[in-house]
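Undergrad: Test case, fold it:
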Amino acid sequence: SRFARLSLIDLAGSERAANTGNSGLRLREGAMINRSLLALANCITALTRKGAYVNYRDSKLTRLLKDSLSGNCNTVMIAHVSPSISSFEETLNTLKYAHRACEIRGMNGGVRENVCVAAAQYAERLRRTCIDATRGIGRTIAQLALP
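TA: Predicted coordinates:
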């Protein structure tokens, strides 16, 4: 028999504990989220390597996503990123994560190349913007230093 499944999963943010200011239960929840995201990243990495064993048992998240990551399926990953310079590192890591997910090849032929290319192009534009901003700050400081 045939069946269809639609899974909508918000992967939350991989936050650095030091930046959140959380303690106690919230800190432990953040650690659990990060652990699940790491398990998912490990599954994605294994799926990009032909013949590699994929350990879906490391977290509840990967067990839930097993059918969506492998087999005859269509999977869409939406990476939410920020153009802010203060979020540069998180944005870059998110784009790297999404790019790795684009490398998964399922039984149905797998990836949507245009999505991967768009993520790579956005990462490159963001990198160039940050370099330009850094140069601009340096010029402004030099101008302020002149008498």
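
Undergrad: make it CA atoms for all contacts and neighbour counts henceforth
TA: OK.

Undergrad: Nearest residue to Ser59 in space, please, no chain neighbours.
TA: Of all residues not flanking Ser59 in the chain, Ser36 sits nearest, at 5.7 Å (C-alpha to C-alpha, 6 or more residues apart in numbering).

Undergrad: Let's compare: structure for the following, please.
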Amino acid sequence: MIHILTCNEEGKSKCLGKMNFADLAGYESARRNSVYGTNFIEGTQINKSLNALLNVIHAVNASETRVPYRESKLARVLQDSLGGNNHICLIVCLNLFFCPDTIHAITLASRLKHIKPVFARALYNKKTNQATRSSVCKENWCCAKRKESF
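TA: Here you go, the predicted model:
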């Protein structure tokens, strides 16, 4: 996750941008991989998280009043991106030898493709930690001064 904050010359914050990078695990088939014990539990957790993400994407695309972001940590992290205020770029790696995995990946990609961005300027939240905001503004100011000295 990358946060970008712009400040004016007085050190007052103007707007905030955020970039999320997520490497999604593939759909795990317990029958195909013959996994037991810890690996089985991990595989089921991955599948639950991916299904929760699909539910969130479906709710966003259907413009439902309740979007289940709380069902998955991944969905919570990507909430700003999935909420329609940002662009989404998705890279999908398909495997010709595992058709169910490929179908699952294509389903996810096609649902993500239909999310329509709602462009709005994201203003910096005033409730955000003042120390973090001032340190970012100071760092930006120092970088600008170094750039001027070159």
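
Undergrad: before we move on, back to that, when you align them, which residue in structure 2 goes with the residue nearest to Ser59 of structure 1?
TA: For Ser36 of structure 1, the aligned position in structure 2 is occupied by Ser49, per TM-score structural alignment.

Undergrad: follow-up on the earlier one: tell me which element the residue nearest to Ser59 of structure 1 is part of?
TA: Mapping Ser36 of structure 1 onto the secondary structure by DSSP states H and E places it in helix 25-48.

Undergrad: Leaving out sequence neighbours, find the closest residue to Glu113 of structure 1.
TA: For Glu113 of structure 1, ignoring the flanking residues on the chain, the nearest one in space by C-alpha to C-alpha, 6+ apart is Cys102 at 7.7 Å.

Undergrad: show me where structure 2 has helices.
TA: Here structure 2 has its helices, by DSSP state H, at 30-33, 38-61, 73-77, 79-82, 99-113, 130-149.

Undergrad: Now the longest helix anywhere in structure 1: buried residues?
TA: With secondary structure taken from DSSP H, structure 1 has its longest helix at helix 113-145. Buried residues in helix 113-145 of structure 1, counting neighbours by 16 or more other C-alpha atoms under 10 Å, are found at 115-116, 119-120, 122-123, 126, 130.

Undergrad: what does stretch 16-29 of structure 2 give?
TA: When burial is assessed from 16+ other C-alpha under 10 Å, stretch 16-29 of structure 2 yields the following buried residues: 26-28.

Undergrad: possible to save those residues as TSV with distance to Thr65 of structure 2?
TA: Below are the buried residues of stretch 16-29 of structure 2 laid out as TSV (distance: C-alpha to C-alpha, whole Å):
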residue	distance to Thr65 of structure 2
Gly26	29
Tyr27	28
Glu28	31
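
Undergrad: Considering those, which is situated nearest to Ile88 of structure 2?
TA: Ranked by distance to Ile88 of structure 2 (C-alpha to C-alpha), those are led by Gly26 at 18.8 Å.

Undergrad: And the alignment partner in structure 1 of the closest one, how close does it get to Val81 of structure 1?
TA: In structure 1, the residue matched to Gly26 of structure 2 (TM-score structural alignment) is Gly13. The spacing between Gly13 of structure 1 and Val81 of structure 1, counted by C-alpha to C-alpha, to the nearest Å, is 10 Å.

Undergrad: corresponding residue for Cys73 of structure 1 in structure 2?
TA: Aligned against structure 2 by TM-score structural alignment, Cys73 of structure 1 finds its counterpart in Asn86.
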